[in-house]
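Asks: Next come a sequence and a model predicted from it.
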Amino acid sequence: EIEFNGSNYDFVGGRGYIEKDWGRNFPENWIWAQSNHFSNNDLSITASLATIPWKNTSFAGFIVGLYYKSNFYRFTTYRSAVTKEIHYDFNKFYWQIKQKDLTLELTIEKGHKAGLLYAPDKIDMVPKVHEYLDGNIYLKLYDHKGTILEDQTTSAAVEIIGDVSKLINMAGGLKSGLK
């Protein structure tokens, strides 16, 4: 329960999202989206794709967590998931990921109103991340038997930051990053 401006807000039984960012810097380029607000109330997703520095090079790494009907599906670089198709058209990001016998299709769109968030820099926290809270996510999860889940939301947090064409190319997309 939170008291704010003389009003009490009760979150018992609700779901939320919280993260902790470790380190001193954000990746150079990234796409991130999160939502708990789908037509199916037992559904949440967090998806991120970013340029990950590694030794003297970098690669496109990703983590997607999908919670649905008490099951948690993880699609990650470190669990050998692969990007089958990926492209971006300056507002809409399409991504198809395969892990073992599961395939996840995501379409993520920026919203229209962004807030400016502080993020770690080399020395301090600085205002540098435009985050949309009115973004869209369409998702479809399926296996060889058929569709497990298909849903969409217009209440997603979305960040699309940096040289996205470079990121898409690193992740296996078209050379221009566009389709």
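Replies: Alright, I've got the coordinates. Residues are numbered from 1 along each chain as shown.
Asks: Every contact and neighbour count from this point should use C-alpha atoms.
Replies: Fine.
Asks: Which stretches in the chain count as strands?
Replies: 2-4, 7-9, 30-35, 43-54, 57-68, 71-76, 82-88, 92-99, 102-109, 114-120, 125-143, 146-161 (DSSP state E).
Asks: Mind putting these into TSV with distance to residue 170?
Replies: Output for the strands of the chain, formatted as TSV (distance: least, CA to CA, whole Å):
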stretch	distance to residue 170
strand 2-4	43
strand 7-9	44
strand 30-35	12
strand 43-54	8
strand 57-68	6
strand 71-76	15
strand 82-88	10
strand 92-99	13
strand 102-109	18
strand 114-120	24
strand 125-143	22
strand 146-161	15
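Asks: Comparison target below:
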Amino acid sequence: MEINLVHKDAIIKGTLNLGTFMPIKKSILMPNIMGYFAYIPNMECNHGVISMNHRVSGKLRINNEEIDFNNGKGYVEKDWGTSFPKEYIWIQCNNFSNDGVSLFCSIAHIPFLKGSFTGFICNLVVEDSEYRFATYNNSTAIIKKVSSNKVTISLENHKAKLEIQAMVKDSGELIAPKLGKMGEKIKEESAGQVKITLYDKVNKSRLEEQGYMAGIEIVGYES
């Protein structure tokens, strides 16, 4: 991937090489991370996960500073629609002590027909195993604690239970879509901290991991 961006405040140039993508598991009922909701037209915001984890190499020069991405890790997702949800939590991290762990989690207010509901999707990869918690697969999600800079979420289904604790350290401003225009300003953390505790009910196993350099957005919740 060649990058050549010139702005009055920054010049960014370089080349990044992306390794083999790790896609999520799919089926006819779950063509993407949205499950069967992917078949419903005119959703306000659609989401797709392209790669849960992959290698990154290369270098970028930002103004006069060179950033080395060799031995780095990547994650790729996409959104499309007209607006981000008015209230949502988004967490992503694949920088854990266990190199094979990668997390994505989102809980959001979703307009639907003439009403609305709170939907959630969470995907955790541990080596060769994938744990999916979602509105569409009979899972439950409870926001145990939330503020503008900290959130604790508990997710559960018949296969596993997962608790996520995420902390924002120093968020920056991000332009987001609203009614088809990029006119909304939100806060996004790109160096947050995440702690996960997973209990696998089938294998009777427990996993605890501390993650760093996490992406975190907590939008629409009072501090």
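Replies: Happy to help now that I have it. Everything quoted here is computed from the prediction, not taken from an experiment.
Asks: Overlay them and tell me the TM-score.
Replies: In this superposition the chains share a TM-score of 0.79, using TM-score structural alignment, normalised by the length of the first structure; 163 aligned residues with a CA RMSD of 2.4 Å.
Asks: out of the strands of the first structure, which comes closest to residue 24 of the first structure?
Replies: Closest of the strands of the first structure to residue 24 of the first structure is strand 114-120, at 5.5 Å (criterion: CA to CA).
Asks: with the second structure superposed, average distance for that closest one?
Replies: With mean CA distance after the TM-score superposition for the first structure, strand 114-120 of the first structure departs from the second structure by a mean of 1.5 Å once superposed.
Asks: buried sites along that strand?
Replies: 114, 120 (16 or more other CA atoms under 10 Å).
Asks: equivalent range in the second structure for that strand?
Replies: Per TM-score structural alignment, the counterpart of strand 114-120 of the first structure in the second structure is residues 171-177.
Asks: hmm, back to that, so which of the strands of the first structure gets nearest residue 22 of the first structure?
Replies: Per CA to CA, nearest to residue 22 of the first structure of the strands of the first structure: strand 114-120, 9.2 Å.
Asks: What angle do strand 125-143 and that closest one make with each other?
Replies: With axes from the mean of the first three to the mean of the last three CA atoms, to 10 degrees defining the directions, strand 114-120 of the first structure sits at 110 degrees from strand 125-143.
Asks: Show me the contact partners of strand 114-120 of the first structure.
Replies: The contact list for strand 114-120 of the first structure, computed with CA atoms under 8 Å, 6 or more residues apart in numbering, reads 23-26, 125-133.
Asks: distance of residue 138 of the first structure from residue 108 of the first structure?
Replies: 7 Å (CA to CA, to the nearest Å).
Asks: The two: who's more crowded?
Replies: residue 108 (29 against 16; other CA atoms under 10 Å).
Asks: who touches that one in this structure?
Replies: Residue 108 of the first structure touches 33, 92, 93, 94, 135, 136, 137, 138, 158, counting by CA under 8 Å, 6+ apart.
Asks: Just the buried residues of those residues.
Replies: Listed as buried from the contacts of residue 108 of the first structure are 33, 93, 94, 135, 136, 137, 138, 158; burial here means 16+ other CA under 10 Å.
Asks: What is the nearest of those to residue 86 of the first structure?
Replies: Using CA to CA, residue 94 comes nearest to residue 86 of the first structure of those, at 5.5 Å.
Asks: what's near enough to touch that closest one?
Replies: 85, 86, 87, 88, 105, 106, 107, 108.
Asks: Trace it over to the second structure, please.
Replies: Using TM-score structural alignment, residue 94 of the first structure sits opposite residue 152 in the second structure.
Asks: Please verify my assumption that residue 158 of the second structure contacts residue 140.
Replies: No: using CA atoms under 8 Å, residue 158 of the second structure is not in contact with residue 140, being 10.0 Å away.
Asks: More neighbours: which of these two?
Replies: residue 140 (17 against 12).
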